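1. the sequence isn't on hand, but the structure is:
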């Protein structure tokens, strides 16, 4: 063990660790979760420390030799996968993220000390607070690191969302002339195509992409240089002007400096907007998964319109049973994201005066939601959508037995008379066409039109894609 001290006094720290007193106290105080602060947040923090050291050196406030040691230390730490044994603090923590900020400060300082042949904890040469944290506060570094992490983690989500939309579009094309019954309130409605169904699923996802993208764009504005509550205390003007451009150069992201550094809420509305957009995506994915489970239900006593790929045995007691496990897991991720949205909203609202203390749970919720949605879309596409096949015989049978063609009769004989024919078909078990022919209310050309599903359903992959019914231009 080695003994370190802070403003609370002395504390023992394991001899070989790179963190120090503040991190050890956090480990003692926050045994909440086995999950640690996300590596992308740590990565962004290290980049912030590098940019801060460079900026403070050029301003003349930080000795250039010390700055170089700090920069070299961050480069070493960034050159390899984030070692979570160095950053062991729970991702749920009190203190508004101060413990994570100090954890990074201590690891950078001790890495720098090691590189110059000094002992860990010898902070008189490179100090976590006075040197690594110069010009900074948790108020501006923690939200900035969190935003950068979110921006990066959204990229694979956008990629998966695009791939899923493309997969749905391919199935829409494949099934563009596969006719089926549409349903409203789980009751027979009118004919459509299976392609219509896939288009109805992909369009909300396109809107989700735009909503998430708009929310992401709000994350690029950082309040670095604001220091404590945005007052800019102990921060040079040079630092305020140059820190974000320097960080943008290091990260490769188009980051912008907030015009009002006193924005102590750290753009919490942007977190709420992002969370809401992710929730919308989750709801649309869940609705699609509900439909997939219904359409594939059976195989003998359900709708059984489509076949989902068989992925694993569905029962420990019923031989041969196969369950829709992929849509089920997507549903569960959606339920989780809906809960995360509630958490983010509550945590954002709970902030008081010049600081929100609950950003750790906000970032945990957003990051977990993003990663789980990304993986859910991946497995939905690969293990479900791409392998869907159709039971054409069942679809044709449903259409042949349906009384929905009465809808096409209504423009000719009126809604009330068409309803009578439909009810008679249901009551007697006779086909709608058989009854319609006996009524002598339609010409042969009208009957041909009414019962020709190709004429009733018009398909086209256009922004206005949908079901269109045409009445024949004849008079009775």
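-> Ah, there it is. In this text the structure is predicted, and so the values were computed from the model without any measurement. Numbers count the residues shown, from 1 in each chain.
2. drop to CA atoms for contacts and neighbour counts, all remaining ones
-> OK.
3. quick one: contacts for residue 39?
-> 82, 84 (C-alpha atoms under 8 Å, 6 or more residues apart in numbering).
4. hang on, residue 468 packs against residue 457?
-> Yes. With contact defined as C-alpha atoms under 8 Å, residue 468 counts as touching residue 457 (6.0 Å).
5. pretty sure residue 210 belongs to a strand, no?
-> No. Residue 210 sits outside any strand when classified using DSSP: H, G, I helix; E, B strand; the rest coil, being helix.
6. counting by contacts, list what the lengthiest helix in the chain packs against.
-> Secondary structure of the chain per DSSP state H: the longest helix is helix 138-174. Contacts defined by 3 or more C-alpha pairs under 8 Å, 6 or more residues apart in numbering; DSSP states H and E place helix 138-174 against helix 39-59, helix 98-115, helix 194-217, strand 221-222, helix 359-383.
7. another structure for you, compare them:
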């Protein structure tokens, strides 16, 4: 069999509005797909790059054929052949014959005709005829019966997105689980928190990782909830929403068939004219993808900062070394996984802007720019899914801590003075902070020297339990005693353990 895009070798002659053309004999697509291949050398990304879109197109065509058969508009043999051809495509067959560029003019007509032609030619084979013998079963008259690109294409895109987003949600869950696992592992490791790139107050490394997990977890729910907007479809609207050329019962019947085939509770839009030109669901969903991208990029920025160095940076974290980092600097290892995820996020943010402009560009009863909306949202979903899994498996899971660095930062920081404010007051705490900054002496040493607090009270106030979460004073105004995070004679700082009575 010749390859789908071949222009040499055996051919068959097909005819359309513009005349006759030779189509590769081995191709399941036909003349209109051939013309689209010639016209749209744009992204270089063919339809089969997104298998879920091909599956969605086949499911919509299958639902339409079943509805038309029930309505008596399609005979038993043709309906069965179309149904079988669609089933095969849903199962992964013939995807390589969906060759039209994802970005195309015509509001998706080339995509619809590519599907019509492939399904028709496979159905012809099932019926015992040759490809291109459309007198027996025609791409438009039978496969596209009661349909228009303007209801088939947006319905298929919505279904493709419903089929695609669960993989992203699963990848997000995997990243969340990995972050939380690290949060538990580092739950007792103190560090200095920072605001505006300046020392703030102490926290645990575990709190930092749990914070990252929480911010991603919020959007798993938003993603799933937003995807339900795609369940309202305009199948049966045909050209502009009036349902011209379709049976009055077709819209409800075809939508019910699609729901049964996919297990997704699709419903017919209340206003098919509005639904045919509306792209609001795409804008909202793309916005959620952008929101996720912004968050994940911020986390990667943090990881690159916290692992910077190793000698002249923060060097609090060690990211897994996955490849050499320089062709000229020996020993250099770069944070390549956060870097690539950052770039994915930039792409998704840009894709969302494209979706916004394309949605705004719609005119009157149709938006002609749904192909670029489809391409960008499916691409964002695909690369974000891969990025989440890559970040979890190739980076987060292997992170280790430089505890000596964390403890040294904590020991030398003036941020711990904030914990003393409720007891010694803001003015005295400010004076201590200024002195510590000017002299380089520890906060605790200055407080004891000035007699502001006794050693036991000071130690309690500067304990990990007091500095990393709210603490209610006792009736005597003291902080509940816990095992202290104090510098030993060896200069090491003990890792904190809270008193069970204080937990």
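-> Structure's in. What do you need? Predicted model only: the values in this text are computed from it and were never measured.
8. tm score of chain vs chain?
-> Superposed pair, TM-score by TM-score structural alignment, normalised by the length of the first structure: 0.94. Supporting alignment: 465 aligned residues with a C-alpha RMSD of 1.6 Å.
9. related to what we said a few turns ago, deepest-packed of the helices and strands packed on helix 138-174 of the first structure, please.
-> helix 98-115 (a mean of 25; mean count of other C-alpha atoms under 10 Å).
10. which residue numbers in the second structure go with it?
-> The aligned range for helix 98-115 of the first structure in the second structure is 109-126, by TM-score structural alignment.
11. go on, stretch 10-22 of the first structure?
-> Going by TM-score structural alignment: stretch 10-22 of the first structure matches residues 20-32.
12. please state the offset of that stretch from the chain centre?
-> Distance of stretch 20-32 of the second structure from the chain centroid (C-alpha atoms, centre = their mean, to the nearest Å) equals 37 Å.
13. check which residues of it are buried.
-> 21, 22, 23, 24, 25, 26, 27, 28, 29, 30, 31, 32 (16 or more other C-alpha atoms under 10 Å).
14. ok, stretch 274-291 of the second structure next?
-> Buried residues in stretch 274-291 of the second structure (16+ other C-alpha under 10 Å): 274-279, 281-291.
15. ok, stretch 394-414 of the first structure next?
-> For stretch 394-414 of the first structure, by 16+ other C-alpha under 10 Å, it's 395-396, 398-409, 412.
16. for that stretch, measure first residue to last.
-> The first and final residues of stretch 394-414 of the first structure sit 30 Å from each other (C-alpha to C-alpha, to the nearest Å).
17. what is the neighbour count of residue 429 of the first structure?
-> A total of 10 residues lie near residue 429 of the first structure under the criterion other C-alpha atoms under 10 Å.
18. secondary structure class of residue 277 of the first structure, three-state.
-> Following three-state DSSP, the label given to residue 277 of the first structure is helix.
19. check contacts around the closest residue to it other than its chain neighbours.
-> Of all residues not flanking residue 277 of the first structure in the chain, residue 212 sits nearest, at 5.3 Å (C-alpha to C-alpha, 6 or more residues apart in numbering). Counting by C-alpha under 8 Å, 6+ apart, residue 212 of the first structure makes contact with 274, 277, 278.
20. alignment lookup: residue 233 of the second structure to the first structure.
-> With TM-score structural alignment as the criterion, residue 233 of the second structure pairs with residue 222.
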